[in-house]
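Peer 1: okay, predicted coordinates and the sequence, questions at the end:
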Amino acid sequence: MQFHHHGYVSGDPRVQPAAGVGVDRPTDLPDEVDVLIVGAGPAGMIAAAQLAQFPNVVTRLVERRPGRLEIGQADGIQARSVETFQAFGFANRIIDEAFRITETCFWKPDPDHPENIVRVARTPDDPNGISEFPHLIVNQARVLDYFAEVARNAPARLEPDYGYDFITLSVAGSGDHRVTVTLRRTTGDLAERVVRAKYVIGCDGARSKVRESIGRELVGDQANHAWGVMDVLAETDFPDIRRKCAIQSHDGGSILHIPREGDHLFRMYVDLGPVHDGDHQAVRNTSQEEVEARANRILHPYTLTVRKVCWRSVYEVGHRLTDKFDDVPADLVGTRTPRVFITGDACHTHSAKAGQGMNVSMQDGWNIAWKLGHVLDGRAQGDPAGHLLRGAAGDRPEPDRLRPGMVGADGRPPRRIG
């Protein structure tokens, strides 16, 4: 028995009553929707979880994968993101399964024997107490699982539509459902589908087709440094193997070392050096043996013997930003409403360290989702061309106010998480 503001509720309080479009929600992807989210990564899943709180808004999430993500690459969760998880109701649950970063150890060359490394500092992760929540290490797939659960238990009962690849879109000049989206099934007969939407949120990664379809591009340095990253089970005499470490050698480069959840594996980002213009991504062919050899040179006099590689990759650091975040041409800004938005890696890319891309992407998806929800549900002043929605594209938003009489199908105002 749980006590809530509307009485006693028997059952799981995390499961809200189905309402509005969540009652008898169609299994098949409909021909018309209010919001179509493309991509079930961090930005797309948090946007879905937020929009699912609005029972009168028809939201669908399409993803080219055949099912849930099983192993993700991003793993560093900043304290601000855990605060966001609290707003969605699963902060404590994810903290329980994650590895908590409480301090960072710094290693540098020994002044007397520079071929060896020595610990020079142990620093608390949050010495100033800026957040009540810790810095976590947890697989990206589990973060997406939690957001999927929130969306599934929300009034709109949102579930991802897996197996749809985004092909292209076009925006018409009139009508409610102005965005025409072409999708293609990734399995079976590979048939194409056309869905018309009032708004589209592109959360489809650094190689975003949504971004390409609205004529935007990423600008900046694509690559300048390479790293070999590996999640491994290993034997080692390195004393800080269960602590986060920044390790700098005198001539072999550096390592960022991160313990994984579960108390057995750890992740190492091993410095592979600068990438030259003529490399043509050849550095991505660096073998696991070479990455391990470099790691041992950096860790000297300590040794590392890898027994099992659970996941590995070689990547190049690139910092890029899109030239614009929506579909409105520069000469039409202020004259028409944006109908297509891009978020996450589709509009900005970062170093993979500390989960920078994932943490920023989640804030992107959350920000645009509640604003679209307010506009479509009538809680924002004016029509969808009002300042609130334009604020999601970079302008300063006006405060949103609940218009008298605007309630959900269950008799209560739609929920904005946070």
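Peer 2: Looks like it came in fine.
Peer 1: please make it C-alpha for all contacts and neighbour counts, starting now.
Peer 2: Fine.
Peer 1: in a helix, Val314, correct?
Peer 2: No. Val314 is assigned strand when assessed by DSSP: H, G, I helix; E, B strand; the rest coil, not a helix.
Peer 1: pretty sure it is touching Ala226, no?
Peer 2: Yes. Between Val314 and Ala226 there is a contact at 7.0 Å, judged by Cα atoms under 8 Å.
Peer 1: try this one next to it:
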Amino acid sequence: MDVLAEAVVAGAGGAELARLPLPARYTAAHLRAEDADGFTGVADKDVRKTIHIGSVPMPELAPDEVVVAVLASGINYNTVWSAMFEPIPTFTFLKQFGRRDRWAARHDRPFHVLGSDAAGVVVRTGSGVRRWHVGDHVVVSPVLVDEEEPATHADGMMGASMLAWGFETNYGGLAHYGIARASQLLPKPAHLTWEEAAANPLCAGTAYRMLVSDRGARMTQGDVVLIWGAAGGLGAYAVQLVRNGGGIAVGVVSSEAKAEYVRGLGCHVVINREEIGLTGDAPADPATVGKRLGRLIRTATGEDPHIVFEHVGRATFGVSVFVVRRGGTVVTCGSSSGYRHEFDNRYLWMRLKRVIGSHGANLQEQHAVHRLLDLGRVRPALTTTYPLSEAPEAARLVQSNTHLGKVGVLCLAPTTGLGATRREP
């Protein structure tokens, strides 16, 4: 560690941190442009081969940015996509961003620092930053917006310049330091450890927008909500939000261990994919699988689902459109099993169903779910942590879907259990 990082870990105050020099280079989990074609023709695109741990240069700080000393981060599926160079090489995103202006040009480099979650301490602020100060304990929202774009002021997610931090931008959170805009920050919940706080922003915010926000499915009390991948990062927050909001959570999982986990989160009904004959890719006949699934849901709840929480993609989307009730809603983000979805449009159009695309969460939505975390109404979905040196292994765990909830990464934090400054709420 450099001297500034050592001071952060030791708990130094803002005045001392401001006096210490920012390092010219820092340790980060990153990709290299030279590896971008390395998976051509390869069936198993093992992300451990492309995620490197090593030194990268510290960029110049823009007026609206902060440098965060990252105590902990987390693995999201977008890190897996980046490391597989899918759906397009990650460096294509950086080149596109780099053409915007001189500050964006800093991101177009032959390396890409990954990570869309972070919790840590502010150690530098740009000249235009007003609300945040050196020494503040923060979490970083993964949504980077352009405050000068009109659409941003209606909904940050609708701005054409909106990007996913650490996925479509450089200098993300899987590192000793992260570079973020001041408009990405929220105060760290004081009762959470560093790794617990870092586990939440991307998945909890995304699930909140999908289910609770007026821009998503607008879940109400009593709604039956089918949650695919209920034991994963997104699903674990969806289960909690449905239960807390008075809905009936129906989780689909792929093993008994995952079933036990989601029951512990309060999931009302748990279904193993094997029960409906969905064990791999998209079924040849989604209606057959949908009928099996529908019978199980009706037996358990008496009704067809009002909402389907969909992020698996190709393998499940046709079933989702079939099984949701007349007038119901399929809300979708991501597609971990494939982006090209096939479904029978008759079930959508003739039964007046809706599909809502959802992506991330604006800062107000992040604040709303952040408040639930701060109140203890939603708990972090963190189940395991790795040191930064083993971030490739952590990403492989998510890539192979052998994890539960969220996988955390300790960056500067020397061990788990640090960072809480008050008792549980």
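Peer 2: That came through fine. What you are looking at is a predicted structure, and each value in this text was computed from that prediction instead of being measured.
Peer 1: could you get me the TM-score between them?
Peer 2: Overlay of the two chains. TM-score (TM-score structural alignment, normalised by the length of structure 1): 0.26; 184 aligned residues with a Cα RMSD of 7.2 Å.
Peer 1: distance of Leu211 of structure 2 from Leu202 of structure 2?
Peer 2: Applying Cα to Cα, to the nearest Å, the value for Leu211 of structure 2 to Leu202 of structure 2 is 14 Å.
Peer 1: my guess is Ser320 of structure 2 contacts Glu310. True?
Peer 2: Yes. At 7.4 Å, Ser320 of structure 2 counts as touching Glu310 under the criterion of Cα under 8 Å.
Peer 1: who touches both of those two?
Peer 2: Val330 (Cα atoms under 8 Å, 6 or more residues apart in numbering).
Peer 1: wait, doesn't Asp221 of structure 1 sit right on Leu321?
Peer 2: No. Between Asp221 of structure 1 and Leu321 no contact is recorded; they are 9.4 Å apart, counting by Cα under 8 Å.
Peer 1: who's more crowded, those two?
Peer 2: Neighbours were tallied for Asp221 of structure 1 and for Leu321 using other Cα atoms under 10 Å; the higher tally belongs to Leu321 (18 against 11).
Peer 1: picking up where we left off before, pick out whichever of Ser320 and Glu310 of structure 2 has more residues nearby.
Peer 2: Neighbours per residue, other Cα under 10 Å: of Ser320 of structure 2 and Glu310, the larger number sits with Ser320, 30 against 27.
Peer 1: am I right that the more buried one sits in a helix?
Peer 2: Yes. Checked against three-state DSSP, Ser320 of structure 2 lies within a helix.
Peer 1: what number of residues lie near Glu260 of structure 2?
Peer 2: Using other Cα under 10 Å: Glu260 of structure 2 sits among 14 other residues.
Peer 1: ok, now Arg298 of structure 2?
Peer 2: 13.
Peer 1: one more: Ile201 of structure 1?
Peer 2: Quick note: Ile201 of structure 1 (other Cα under 10 Å) scores 25 neighbours.
Peer 1: Val291 of structure 1 contacts Met268, doesn't it?
Peer 2: No. Counting by Cα under 8 Å, Val291 of structure 1 stays clear of Met268, with 9.8 Å between them.
Peer 1: shared neighbours, these two?
Peer 2: Common neighbours of Val291 of structure 1 and Met268 (criterion: Cα under 8 Å, 6+ apart): Gly228.
Peer 1: Leu144 of structure 1 against Pro42, yeah?
Peer 2: Yes. Using Cα under 8 Å, Leu144 of structure 1 is in contact with Pro42, at 6.4 Å.
Peer 1: who has more neighbours out of the two?
Peer 2: Applying other Cα under 10 Å to Leu144 of structure 1 and Pro42 shows that Pro42 carries more neighbours, namely 30 against 22.
Peer 1: ok, that one to Ala148 of structure 1 distance?
Peer 2: Relative to Ala148 of structure 1, and taking Cα to Cα, Pro42 of structure 1 is found at 10 Å.
Peer 1: what sits against Thr301 of structure 2?
Peer 2: Taking Cα under 8 Å, 6+ apart, one finds Val224 in contact with Thr301 of structure 2.
Peer 1: name the element Arg371 of structure 2 belongs to?
Peer 2: helix 363-375 (DSSP states H and E).
Peer 1: who does that helix touch, helix- and strand-wise?
Peer 2: Applying 3 or more Cα pairs under 8 Å, 6 or more residues apart in numbering; DSSP states H and E, we find helix 363-375 of structure 2 packed against helix 201-211.
Peer 1: buried stuff in the helix it packs on?
Peer 2: Going by neighbour count (16 or more other Cα atoms under 10 Å), the buried part of helix 201-211 of structure 2 is Pro201, Leu202, Cys203, Ala204, Gly205, Thr206, Ala207, Tyr208, Arg209, Met210, Leu211.
Peer 1: got the angle between it and helix 363-375?
Peer 2: In terms of direction (axes from the mean of the first three to the mean of the last three Cα atoms, to 10 degrees), helix 201-211 of structure 2 departs from helix 363-375 by 110 degrees.
Peer 1: following element in sequence after helix 201-211 of structure 2, please.
Peer 2: strand 224-227.
Peer 1: could you pull out the strands for the stretch 251-400 of structure 1?
Peer 2: Secondary structure of the stretch 251-400 of structure 1 (DSSP state E, counting those that start in this stretch): strands at 254-259, 266-274, 304-322, 340-342, 348-349.
Peer 1: contacts for the shortest one?
Peer 2: What that stands for is strand 348-349 of structure 1. Ala206, Leu218, Gly318, His319, Arg320, Leu321, Thr322, Gly357.
Peer 1: the same query, at a cut-off of 6 Å, please.
Peer 2: Under the criterion Cα atoms under 6 Å, 6 or more residues apart in numbering, residues His319, Arg320, Leu321 lie in contact with strand 348-349 of structure 1.
Peer 1: then the second one?
Peer 2: Under the criterion Cα under 6 Å, 6+ apart, residues 224-232, 253-260 lie in contact with strand 266-274 of structure 1.
Peer 1: just to revisit the earlier point, among the buried residues of helix 201-211 of structure 2, which two are most distant?
Peer 2: Longest distance between any two of the buried residues of helix 201-211 of structure 2 is 15.5 Å, between Pro201 and Leu211; criterion Cα to Cα.
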